[in-house]
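Chemist: Quick one, fold the following:
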Amino acid sequence: MAEHHAAGGVAAGSSPEVMTACVTLATSWIGVGSGTVLLNHHSPFRIAETFRLLHGMFSGRIDLGLGHAGASPLVNLALQRDRSRPTPARRLHRTARRGAQLA
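Modeler: Here you go, the predicted model:
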């Protein structure tokens, strides 16, 4: 279950943690995981807490996939908590990009 925003008809949608829980409830023993949770749109701490809770609820059958991707500029802006402060993911992305430019 990968995270998608304003994608129209793409499976899983905007809440991979909810879809992961729903699919896991419908099974009894297989492992289930998120394809990608986009850290640039969420608090990494909140995502870690949510998936730790799911991991405990479903006896370790939960996997977490993380990523960083964007949508249209308008959708990206709408998803940000506070555009005036860089998020840790944004700072890391900027630092990595600067390092690539120096190489």
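Chemist: contacts and neighbour counts: CA atoms only from here.
Modeler: Noted.
Chemist: What segments of this structure are helices?
Modeler: Taking DSSP state H, the helices of the chain run over residues 16-25, 44-57, 73-79, 88-102.
Chemist: Format those helices as TSV; extra columns: distance to residue 37 and mean neighbour count.
Modeler: As requested, the helices of the chain are exported to TSV (distance: least, Cα to Cα, whole Å; neighbours: other Cα atoms under 10 Å):
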stretch	distance to residue 37	mean neighbour count
helix 16-25	7	18
helix 44-57	8	14
helix 73-79	13	12
helix 88-102	12	12
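Chemist: Before we compare anything, build this one as well:
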Amino acid sequence: MCATKKQSDSSTRLSFGGDVGLDPGCEAVHARFDGDPNSVVLAIVESVATVTDRDITALPPLFDVIDPEALTDLVAPSRKRPVEVCFLYDGCQVDVSSRGDVTVAALDR
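Modeler: Reported below is the predicted structural model:
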């Protein structure tokens, strides 16, 4: 299982066209995605942009670190057993679950 940070009660909801929340207590962002293949990638990129305080266009391509199509297939909600994928992207720990959850936390720099 990947190391994730839990969302605190004091988190702030941010709107990026999806369900994204900032957890100021542990500097993590929590997002949700649905069955749409593009929603996984969008949730990841928007969450990393929030954590790093950058525009999504300033981030390196996600495919430089992971195959987005393979990731989308791995975390498809239609899986019989839950799957969790963890990877590093632009100085952040990214955890993606087939339950529709994305958690992004900045690494200590």
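Chemist: Tell me how the two chains score on TM-score.
Modeler: Aligned and superposed, the two chains score 0.29 in TM-score terms (TM-score structural alignment, normalised by the length of structure 1); 50 aligned residues with a Cα RMSD of 4.1 Å.
Chemist: The helices of structure 1 into TSV, with extra columns for distance to residue 38 of structure 1?
Modeler: As requested, the helices of structure 1 are arranged in TSV below (distance: least, Cα to Cα, whole Å):
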stretch	distance to residue 38 of structure 1
helix 16-25	10
helix 44-57	9
helix 73-79	11
helix 88-102	10
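Chemist: out of the ones you listed, which comes closest to residue 32 of structure 1?
Modeler: Taking Cα to Cα, helix 16-25 is the member of the helices of structure 1 nearest to residue 32 of structure 1, at 6.1 Å.
Chemist: Remind me what that closest one packs against, helices and strands.
Modeler: strand 32-33, helix 44-57 (3 or more Cα pairs under 8 Å, 6 or more residues apart in numbering; DSSP states H and E).
Chemist: Kindly reformat the ones you listed as TSV and extend each row with distance to residue 77 of structure 1.
Modeler: Output for the helices and strands packed on helix 16-25 of structure 1, formatted as TSV (distance: least, Cα to Cα, whole Å):
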stretch	distance to residue 77 of structure 1
strand 32-33	27
helix 44-57	18
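Chemist: Tell me which of those lies nearest to residue 18 of structure 1.
Modeler: Comparing those by Cα to Cα, helix 44-57 comes nearest, at 9.7 Å.
Chemist: relative to helix 88-102, how tilted is that closest one?
Modeler: 120 degrees (axes from the mean of the first three to the mean of the last three Cα atoms, to 10 degrees).
Chemist: Thanks a lot, catch you later.
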